[in-house]
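1. model this:
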Amino acid sequence: MKNRWLIALSAIAIHLSIGGAYAYSVYKLPLVETMGWTATQVTVAFTIMMALAGTSAAFFGKFVEKNGPRKSAMVAAILFGAGQAGSGLAVMMDSVTLYWLTYGLLSGLGMGIGYISPVSTLIKWFPDRRGLATGMAVLGFGAGALITAPVAANLMQTVGISSTYYILGAGYFILMFLGASYITPPPANYMPEGMKQAIDTGKKEVKKDLRQLTAKEAVKTKHFWMLWAMKLINTSAGIMMISVASPMAQEVVGLSVAGAAALVGIMGIFNGGGRLGWAAASDYLGRQNVFIVFFVIQIVAFLLLPITTNVLIFQALILLVVSCYGGGFSNLPAFAGDLFGTKEVGAIHGYLLTTWSLGGVFGPILVNAIKGSTGSYVPVFYTFFGLITVAFIISIWLKMDIKKFQMKQQVVNEQPVGKTSRKTS
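-> Just a heads-up that it's a prediction; the model follows:
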C-alpha cells in the first residue's frame, strides 16, 4: 500500500512542472529583442499551447482512463519536456515555425494530458477529502509560474535563451517522470483507516456519489451541461479579469503603473490560494454550494466595480473574482466525481476542461470588443454581471435538480423488492 500523501506530492510535482508554462511572459521580450521575432509571432506559440491544453485534456481523457495515471503522466512528461527543450532548438535554429510546433503543439499536448492524469487518481485516494486533494494538485499548477518566472529570467541572463529552454525542459521531464513513477490508483473500494473508524463509530456517514456513469453516459445528462456552462462563464470572467486587470485598474481608479504591477503579482497568489482554499472549503460546504458562493461573490463584485472609486476596494473586488476563478478549477474534478462517480472521472474532467480553452478565447475577446467599441471598461462589468447572473441561476437549478434526483433514488431504494419485481414484469 502506497502512502496517499506521497501520491498527492507526486501529483503536485507534475502540476508544478506544467504550470511553469504560465510564466511565458518572461520569454516574450528577450525573444523579440534577441531573435527579432515580432510580438505577435511570439504570442502565437502561447495561444496554441493554451488552446491545445484544454482540448487535449478532452481528447485524451479516455486514454488516461484506459492506460492509467502512471503511463499517461509519463507520456505527458515526454511531450512537455520535449516541447520545452525543443523550443531551445527552435531558438538556436531561428525558426518560428519550429517554435510553434515545440512550445505550442508538444507542450500543449503534454500540459493537457499531464493536467488530468493525476487528478482522477487523487479523487480515488482521498474519498474523505476530495476537494483538498484536487486543490493541492491544482495549487501546484498555479504555483508553477511563480517558481519558473524568476528561475527562467536568471537563466536567460546567465546562459542564454536556448540553454534556458534545454535546462528547464530537462528539469520538467525529471520532475514529472519521478512523480509519474510513484502514482498509481488505490485498491478497489479503498477507504483510509480514519474514515473507516469514523463510519464504524457513527461519527461520519458515507457520502455516496449521485451515480456511476461512463464519460459517454455523463455527457448525455443535463447535469453535465449545466456544470459545463457554469464553468465556462466562471472561467471567462476570471481570464477576462486576468488579461486586463492592470490597464483596467489604471484607467478606472487611477492606480499607478507600479501599483498595477503589484496587483498582477498579488492576483497570482489569490489565483493559487483560491484553488486550495475553496477546494478545502468544499469538503465541508459541498461543491454545489461553493459554486453558488462563487457566483454570489462575483455578482456583487461586478455590480460594485463600475461605481467604486476607492483604489483598495477596487483591487479587493478584482482579487475576489480571481480567487473564484482559481477555485473553479480545483472544485471541478471533485464536483464531477460527486455527480458522475469515479468510474471514468478523468475522461469526464477532460471533457469539462474544454471550457478552459473556450473561456481563454471568449473572455479576452469579449472585453477587448466592448472596450474597443465603447472606449470604457464600465460596460464590461455590466456584461459580465449578466453572464454571472445566468451562471447563478443555473447553479441554483442544478442544486434543486440534484435534490430531486436524490429523492427519486430514495423512493426507488425504499420500494419493496417484491413490489418492484411485479412492476418490472
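2. when you work out contacts or count neighbours from here on, use the C-alpha atoms and nothing else.
-> OK.
3. now for Gly273: which residues touch it?
-> If you count contacts by CA atoms under 8 Å, 6 or more residues apart in numbering, Gly273 has them with Leu139, Ser323, Gly326.
4. here is a second sequence; please produce its structure as well for comparison:
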Amino acid sequence: MGAHGTLGGSQATPPNKKKTGANNFGGWGWSMIGFSLLMYYNFAAWTADGLNVIVESFVDLHGWDYATLLAFSTPAGWLGVLGSFLIAEMINRKGARLVAVGGLVCLGATMIWFGRVTTPMEYAIGLTLINFLATGTCFNVPGTLLTTWFPRKKGLALGWATMGMSLCTATLVPLMVMLFSRFGVQDTYAVVGGVLIVFGIVSFFWVRNTPEELGCSPDNEQLSKEAMAENLREFNEHKSPFTLPVLLRDRDMWLISVGYGVLWLVDIGVVSQLIPRLISVGYDKQTAIMMFTTAALFCAIFSYFWGWADVKFGTRRTSIAYAFFFAATHACLLVRGSDTFTYFTLLMVGASIAGIKELATSQVGSVYGRYDFAAANRVISTIACLFRVMCFAVIAASLKWTGDFDAAYIFFIFLDFVGAVLIFFITTECKGRVDANDAGYAH
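-> Okay, the predicted model is just below:
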C-alpha cells in the first residue's frame, strides 16, 4: 500500500492531473460526505442505538412483555443481514443514488406503520423490515458512494462520514425521549418516518453516483474534460468480472470478510454492553449513561484519526495497528481500577469503536477499486455482518457460564489477533479496474 493509501503501484501524478490537499474534497464532495454522514446516523439509529428506546416505548404504549419484544431483535438482525446482500446487489445493478431514494422512502413508510402496530407479531414484522431496509440501504449506499467519489482519499472521507454513527450514539436516545414526550409514541414514529421520506425524495436531487456526472473529478483532483468523459463512459459501461462464483473463490474476499468481520464482532460486543458493564463494576445507571455518551464523543473524534492514518500509512497497515489497539482496549476492560483509569478506558473504547466501519469499507475499495467496489462489497459486507450479529451470542455465553463479561473480553482479545493476522495477508495491489488515465493505480 502506498504512502497515501492508494491502490499500490507508482504514486506519480499523470500530466493531466493536479493533486489537491488531503481534505480538499470540493463543494460537491463535501456534500456527498454530509449525505453519507446522515446515512450512517440512520444505520446506527435503527439497527443498534434505537433499541435502547424502541422496545421500552412499545412496552409503555401497549403493556407488552419487555423480554418478548427484546427477543425479536436477534432474528430481525439476522434478516437485516439478508437485506444487506439483496440491497447491495441492487446497488451493484442500479447504482447508489436510486437505491438511496427507494430505500429511504420505504424505510420512512415502514416507520410510520411501525408506530401503529397493534400486536407483538406486527411489531416483530415491523422491526425486521426496519433492520432489512436500514442495514441494506443506510449501510451500503454511503460506502459505495464515497469509494466511487474518493478512490484515493476514501479513508479520510469515510472518517468524516462515519462520525454519523458516533453522533447517533451520543444524541439519539435523548432526541427520541424528547419526541416521545412531545408527540407521544405513535406520532413520534410518524414524524421520524416523514423525515425519512423527505430525506429520500431530496436524495434524488442531491446524490450522484459519480463525480463525473457533475463535471467533477475523483478526489477533487484536476482532470481534463476529456479524461472525466472517458471515466464516466467506462463507469457506465463497466461490467464487473467479480461475479458471485469468482468472489467465493477469491482469497482476498475471505480475508477481508473474516478479518474485519471478527473485528466488527468485538466492536459491537463492547459498545452494545458498555452500560451494563459499567453498572456491573459499581456505577449507577445515570453515571453509566453519561460515561457512554463520553465514549461516543471520543469515537467521533477518532473517526477522523483512523481516516487520516488510513490515507497516511495505508489501509492494511492501519488496520493491523487498529486490531492491536483494540486488544489493548479489551485488556483495559478486564481491569477494575480507579475512576481515572475507568475514564482512560472509555477513551480507549471510544478510539477503538471508531475505526471499524471506515477501515473495512476502505479496504474493499483498496483491493477492488471504484469500478468493482459494489460487486465485491455485496458479498463482503454480508459476511462481515454475519460476524457482527454473533457478538450477542458471545456475550450471552460469558454471562451464563461466568456471571460477568470477562470471559467475553478475553475471547475478544483472541479475535483481535486473529483479525490482525488475516488482514496481514490481504494483497496490497488493486485487483479491480481503475481509471485508464490514472497512472497512480496498479492494474
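5. picking that back up, JSON lines for the contacts of Gly273 of the first structure, including distance to Val264 of the first structure, secondary structure and neighbour count?
-> Listed next are the contacts of Gly273 of the first structure as JSON lines, based on distance: CA to CA, whole Å; DSSP: H, G, I helix; E, B strand; the rest coil; neighbours: other CA atoms under 10 Å:
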{"residue": "Leu139", "distance to Val264 of the first structure": "17", "secondary structure": "helix", "neighbour count": "28"}
{"residue": "Ser323", "distance to Val264 of the first structure": "13", "secondary structure": "helix", "neighbour count": "25"}
{"residue": "Gly326", "distance to Val264 of the first structure": "14", "secondary structure": "helix", "neighbour count": "30"}
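6. quick check, central residue of the first structure?
-> Phe329 (3.5 Å; CA atoms, centre = their mean).
7. next, the buried residues of stretch 26-37 of the first structure.
-> Neighbour counts over stretch 26-37 of the first structure (16 or more other CA atoms under 10 Å) mark Tyr27, Lys28, Pro30, Leu31, Trp37 as buried.
8. centre of the chain to it, how far?
-> Mean-position distance between stretch 26-37 of the first structure and its chain equals 28 Å (CA atoms, centre = their mean, to the nearest Å).
9. what's near enough to touch Ala13 of the first structure?
-> Under the criterion of CA under 8 Å, 6+ apart, the neighbours of Ala13 of the first structure are Gly140, Leu175, Met176, Gly179.
10. how does it look with 6 Å?
-> Counting by CA atoms under 6 Å, 6 or more residues apart in numbering, Ala13 of the first structure makes contact with Gly179.
11. show me what it lines up with in the second structure.
-> Using TM-score structural alignment as the criterion, Ala13 of the first structure maps onto Leu38 of the second structure.
12. translate Ala88 of the second structure into the numbering of the first structure.
-> That one, Ala88 of the second structure, aligns with Gly61 by TM-score structural alignment.
13. which one is its match nearest to, not counting chain neighbours?
-> In space, and not counting its chain neighbours, Gly61 of the first structure is closest to Ala347: 3.7 Å by CA to CA, 6 or more residues apart in numbering.
14. assign the one you found to helix, strand or coil.
-> Secondary structure, DSSP: H, G, I helix; E, B strand; the rest coil: Ala347 of the first structure is helix.
15. what's the neighbour count on the alignment partner in the first structure of Val421 of the second structure?
-> Aligned against the first structure by TM-score structural alignment, Val421 of the second structure finds its counterpart in Ile393. Applying other CA atoms under 10 Å, we find 13 residues neighbouring Ile393 of the first structure.
16. which helix or strand contains Ile393 of the first structure?
-> Secondary structure assignment for Ile393 of the first structure, by DSSP states H and E: helix 378-414.
17. thinking again about what came up before, pull the number of nearby residues for the residue nearest to Gly61 of the first structure.
-> Ala347 of the first structure has 28 neighbours, counted by other CA under 10 Å.
18. so how far is Leu353 of the first structure from it?
-> 10 Å (CA to CA, to the nearest Å).
19. if we can go back for a sec, a markdown table for the contacts of Gly273 of the first structure, including distance to Leu366 of the first structure?
-> Output for the contacts of Gly273 of the first structure, formatted as a markdown table (distance: CA to CA, whole Å):
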| residue | distance to Leu366 of the first structure |
| --- | --- |
| Leu139 | 27 |
| Ser323 | 21 |
| Gly326 | 20 |
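20. just give me the closest of those residues to Gly375 of the first structure.
-> Lowest distance from Gly375 of the first structure to the contacts of Gly273 of the first structure (CA to CA) belongs to Ser323, with 27.4 Å.
21. map that closest one across to the second structure for me.
-> In the second structure, the residue matched to Ser323 of the first structure (TM-score structural alignment) is Ala351.
22. what's the answer for Tyr103 of the first structure, then?
-> Aligned counterpart of Tyr103 of the first structure in the second structure: Leu127 (TM-score structural alignment).
23. cool, Met74 of the first structure as well?
-> Counting by TM-score structural alignment, the partner of Met74 of the first structure is Val101.
24. OK, contacts around that match?
-> Gly200, Ser203, Phe204.
25. closest to Ser398 of the second structure out of the residues you listed?
-> Comparing the contacts of Val101 of the second structure against Ser398 of the second structure with CA to CA places Gly200 closest, at 41.2 Å.
26. doesn't Arg336 of the second structure fall inside a helix?
-> No. Under three-state DSSP, Arg336 of the second structure sits outside any helix and is assigned coil.
27. which non-adjacent residue is nearest it?
-> Arg336 of the second structure sits nearest to Val281 (CA to CA, 6+ apart), 7.2 Å away.
28. tally of neighbours for the one you found?
-> Neighbour count for Val281 of the second structure, taken as other CA under 10 Å: 12.
29. okay, buried residues for the strand or helix carrying the match of Ala13 of the first structure please.
-> Following DSSP H and E, one finds Leu38 of the second structure within helix 27-44. Buried residues in helix 27-44 of the second structure, counted by 16+ other CA under 10 Å: 28-30, 32-44.
30. average distance between it and the first structure?
-> Here helix 27-44 of the second structure, set against the first structure after superposition, deviates by a mean of 3.2 Å using mean CA distance after the TM-score superposition for the first structure.
31. what's the mean gap between the helix or strand hosting Phe291 of the first structure and the aligned bit of the second structure?
-> If you go by DSSP H and E, Phe291 of the first structure is part of helix 287-304. In the superposition against the second structure, helix 287-304 of the first structure averages 1.7 Å from its aligned positions (mean CA distance after the TM-score superposition for the first structure).
32. and that helix, what does it pack onto?
-> Where contact means 3 or more CA pairs under 6 Å, 6 or more residues apart in numbering; DSSP states H and E, helix 287-304 of the first structure is packed against helix 311-340, helix 378-414.
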